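Asker: just to be clear, the model below is a prediction. Sequence and coordinates:
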Amino acid sequence: MRALLFPIIFCSFYFNAFSQISVQNKNERIKVSNIDTDSIDKRIVNVKDIRIVGNKKTKKRIITREIDIEVGKGYTVGELKKLVKLDENKIFNTGLFTSVIGEISFDPAIENQVEVIFFMEERWYIWPSIIFNLADRNFSDWLFNQNAATDRFEYGFRFDQYNVRGLNEKLRVMAQFGFKRRFSLGYRIPYLNKKQKLGMGLNFSYSEFDQIDITNVGDKRLFIDADSLFGDNSGRNIISTNFYASLDFTYRESFYNTHAIALFYDQITVADTISSLNPSYLNDGEPEQISLNLRYNFRRDFRDRNNYPLKGFLIDVAVEKNGLGIFNDINQGSIKLKLNQYKPLKYNFNVASSVTGYTSFPKQQPYTTLRGLGFANELLKGYELYVIQGQHYIMHKSELKKRIFSFETNLGKLMPLKQFRKIPIAGYFKVFFDQGYVQNNLSVTNESLFSNRYIYSYGAGFDLVTFYDAVVRFEYSINALNEAGFFINVKAGI
């Protein structure tokens, strides 16, 4: 019965995702001005102009790139309302604005002539910030698995410049110290050509570690530090380094479809002792691993909001080849498929579902490249304390949520920066059920509790959503071992 569970979920999810296109935004309302709005949805109107209001820094062409409505074309008012809402969402999802509102304005002098207006408020684009965060995967991992160790903090400085030149370009510079010393530089240009379809990104980073996880026992990572390897008085405090560089190109063929191809160089070195403690830590038990890798990604994103979607769907496919035969250090490939669907129900209820499948080869893989469940959003609720590694996995997550409140607070003159005056806040109560399966060919040696078996979790929680894409999740969950716990996470669960 369990063997049939995942194909059924996968197929039903797949077909529902595509049928979702036709029902987008049917309950959304767009403001229509200068006319009696009773029974006008079937009236055919002509769009004489599209106006953009509020873009002080952002170039107009970056905004019009997201608009599907055409000047001079006729639409029924009902069709135009739906298109305005879709374009409103696309403009918001550029990440450049705190709010975007679309309006259809009838021309009182010319019958059936309308003007479409998009009102927007720009975000704050310059973010110099102090880094102070945990090195561990989440708060619970640090508190329980690492006994709230005070040496596992990271601190430093990061500078983010969004919307450089008003063209949605992004610059990031970071210098980080503490548990992991890391220095990085990145720049992204979303549009290189006049048609605004081709983009490029460039990233460099260098990291040093005086403590690393060298193996996984019982689905928990075991760490070792420099003092344990070399002695307290050795004067050596670096046991691993990593240099990473990547160049990627994106091709946005339509509003919702994006292709990306990335070439990245990855060099990892470790102390000789690490290879003796875990011969599989790097490929062939060597103290250095160098690989030139290639990744292709296809993404179809039809979500209404990127940070906390309530309707639409997402299809994400990634194919990766680690090792292109140049350095002969690694030969590994993987395919990953993710399908997410979000659907609004009546009375402020919403349902969300996500299916993720991953497969890789060969069977024997270095510890540093072995994937699984436990990092970022590749995590089943209730398993925050575990990293379940394996060569293959499938995961299904589902949520039923109800909006409890939604309002906006205006700080007015108390906040001198206009971009921070309005604070939208929404709260959602939810119940959830997650399930998955991780196949690990090495489970006998690492005493895994959860690989090669059906795992699940269920529970309830509360999501708090506010401005600048901030989401905080408070969740109480029970897993397959009947372990119950309260967890705090950031970012949307699905």
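Answerer: Looks like it came in fine.
Asker: only C-alpha atoms from now on, for both contacts and neighbour counts.
Answerer: Noted.
Asker: how about the helices in the stretch 301-450 of the chain?
Answerer: Taking DSSP state H, counting those that start in this stretch to define them, one finds helices in the stretch 301-450 of the chain at 443-446.
Asker: ok, which stretches of it are strands?
Answerer: 312-322, 332-344, 349-361, 372-373, 388-389, 392-410, 422-439 (DSSP state E, counting those that start in this stretch).
Asker: out of those, the one nearest residue 16 is which?
Answerer: Among those, the nearest to residue 16 by Cα to Cα is strand 332-344 (8.0 Å).
Asker: show me what contacts the closest residue to residue 183 other than its chain neighbours?
Answerer: Nearest residue to residue 183 in three dimensions, chain neighbours excluded: residue 175, at 4.6 Å (Cα to Cα, 6 or more residues apart in numbering). Residues in contact with residue 175, defined by Cα atoms under 8 Å, 6 or more residues apart in numbering, are 156-158, 181-184.
Asker: please compare the first structure with the one that follows:
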Amino acid sequence: MIKKLTGYCFYILILSAAAFAQATDSVRVQALYPFVVDSIRIIGNDQTEEFIITRELTFSKGDTLSREDIFYNRERIYSLGLFAHVFVNPLIENSINILEIKVEERWYIYPIPFVSIKERDWKKISYGIFLRIDNFRGRNEQINAMASFGYDPSFALNYYNPNIIGNEEFFLRVGFIYSDVNNKSLSAETLYGEPFKQKFFRPYLLFGKRLYLFHKIFASMAYNYYETDKYLQGINVSGERIDRFPELQFGYEFDSRDLIQFPRVGIFTQASYSLKGLGFNSINYQITRLDFREYRKIIGKLFSKWRFSARFTSGDQVPFYDYSILGLDERIRGYFNRKTEGNHFYFTSVEFFYPIIEELNIDLDFIPLIPRQLLMYRVALYTQLFGDAGATFYKNQSLSLNRFKSGYGLGLTFLVLPYNLLRIEYAFDNFGKTEWIFDLGVAF
């Protein structure tokens, strides 16, 4: 009897030891850095196809990653705008180094009313209905439809596909916009004698290819229609009150930014050349655009960014509606609501920013009746110091530093991602005059 009990105990001990060994071998533990990637596991992408995520990664199996490498790639995945939360964890499981990428998808359909600020001017309010369908086949495609009223009433439809042919990295954008747009040119208003509007219609098609992760080349064609109530030379350039003309554009882009919505490291460069009119209806002019931005860490959590951009027009006669204007899309803080125009502009900006709240993931899933995907946010709060400068020139004017206007100041940026950013800034012009700026989106 004693021998049997001893045998049973020995048998149970062996089984327990084997079970313990097996359990120990399957334990998931957090890996240390540097981390060699044996395998990549993606979870949580219920709708998004896996290749949409992996095509953003700067590494592959067998590569060695630092903590900074993993954070950078996490931000690139977040830049897709498809996820409310992204977590990247280096794990050891069954003696295999697994990089686990866990995503939580956001809500993808937005049929919502909106109120927007045109030209970054709170006196120019537009309102309407906006329908946005993102990622509807799990391939990061977008369909946008918009009907707006108020200032610059307009209707638009747009479709974007970042990968139209298998995994060949070809992308496509097609759509149109129709608007009863207010004139933006001060010179045109002076010539016309009063503020006026133009009917604007533009269907377009853009086709391009992504090369080597960070590079893109693209070409587009469009048809432009500008209608004014009465004809004045310069406001229209076809000899009639309606300008109708084709447009071709060619461009290049380099983008190595980490988080596109709020970059902290990386470089963005874009250059394009547009041929407008091509001689049709006596219209023939060109527009060249350049934009360079660099983001980098200085020390600790202090970051900097700087930018240079320029826009040049050339050709037989450039209509006022295509003049280069500072005070619209490009604004000098300190001269935020003051416009200057010419054939060309130069603009530069520098900024230092530091987190007050670097990152806070918020889930409000305790709120009833609202889908959880609409209740997940990534929140941050930054403070910034900035300086801007810019100038416009007509073709017969030489480049002079005396023409440059400059401003500087400080502010706060509040991020609620993946949705939007709010900036509150206090700025000075180069004569010491001050202004408050309340704006949506990042400065650059």
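Answerer: Arrived safely, thanks for sending. These figures come from a predicted structure and were not determined experimentally.
Asker: aligned to residue 156 of the first structure, what sits in the second structure?
Answerer: In the second structure, the residue equivalent to residue 156 of the first structure is residue 128, according to TM-score structural alignment.
Asker: on the three-state scheme, that match is what?
Answerer: The local conformation at residue 128 of the second structure, judged by DSSP: H, G, I helix; E, B strand; the rest coil, is strand.
Asker: what's the helix or strand for the spatially closest residue to it that is not a sequence neighbour?
Answerer: Residue nearest to residue 128 of the second structure in three dimensions, not counting chain neighbours: residue 148, with 4.2 Å by Cα to Cα, 6+ apart. Element membership of residue 148 of the second structure, judged by DSSP states H and E, is strand 142-150.
Asker: and that strand, how far from the first structure on average?
Answerer: Using mean Cα distance after the TM-score superposition for the first structure, strand 142-150 of the second structure ends up 1.8 Å from its aligned counterpart in the first structure, as a mean over the superposed pairs.
Asker: what of stretch 67-76 of the second structure?
Answerer: For stretch 67-76 of the second structure, the mean distance from the matching residues in the first structure following superposition reads 3.5 Å, by mean Cα distance after the TM-score superposition for the first structure.
Asker: returning to that earlier point: could the contacts of residue 175 of the first structure go into TSV alongside neighbour count and distance to residue 272 of the first structure?
Answerer: Shown next, in TSV, are the contacts of residue 175 of the first structure (neighbours: other Cα atoms under 10 Å; distance: Cα to Cα, whole Å):
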residue	neighbour count	distance to residue 272 of the first structure
156	17	29
157	15	32
158	18	33
181	17	20
182	20	22
183	19	24
184	18	26
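Asker: for residue 49 of the first structure, state which of those residues is nearest.
Answerer: Using Cα to Cα, residue 158 is the member of those that lies nearest residue 49 of the first structure, at 41.9 Å.
Asker: how close does the next helix or strand after the strand holding residue 148 of the second structure sit to the first structure?
Answerer: The helix or strand immediately downstream of strand 142-150 of the second structure is strand 154-161, counting by DSSP H and E. Its match in the first structure and strand 154-161 of the second structure itself, once the structures are fitted together, sit a mean 1.5 Å apart by mean Cα distance after the TM-score superposition for the first structure.
Asker: dump the residue contacts of the counterpart of residue 277 of the second structure in the first structure.
Answerer: In the first structure, residue 277 of the second structure lines up with residue 323, judged by TM-score structural alignment. When contacts are counted by Cα under 8 Å, 6+ apart, residue 323 of the first structure touches 291-294, 329-332.
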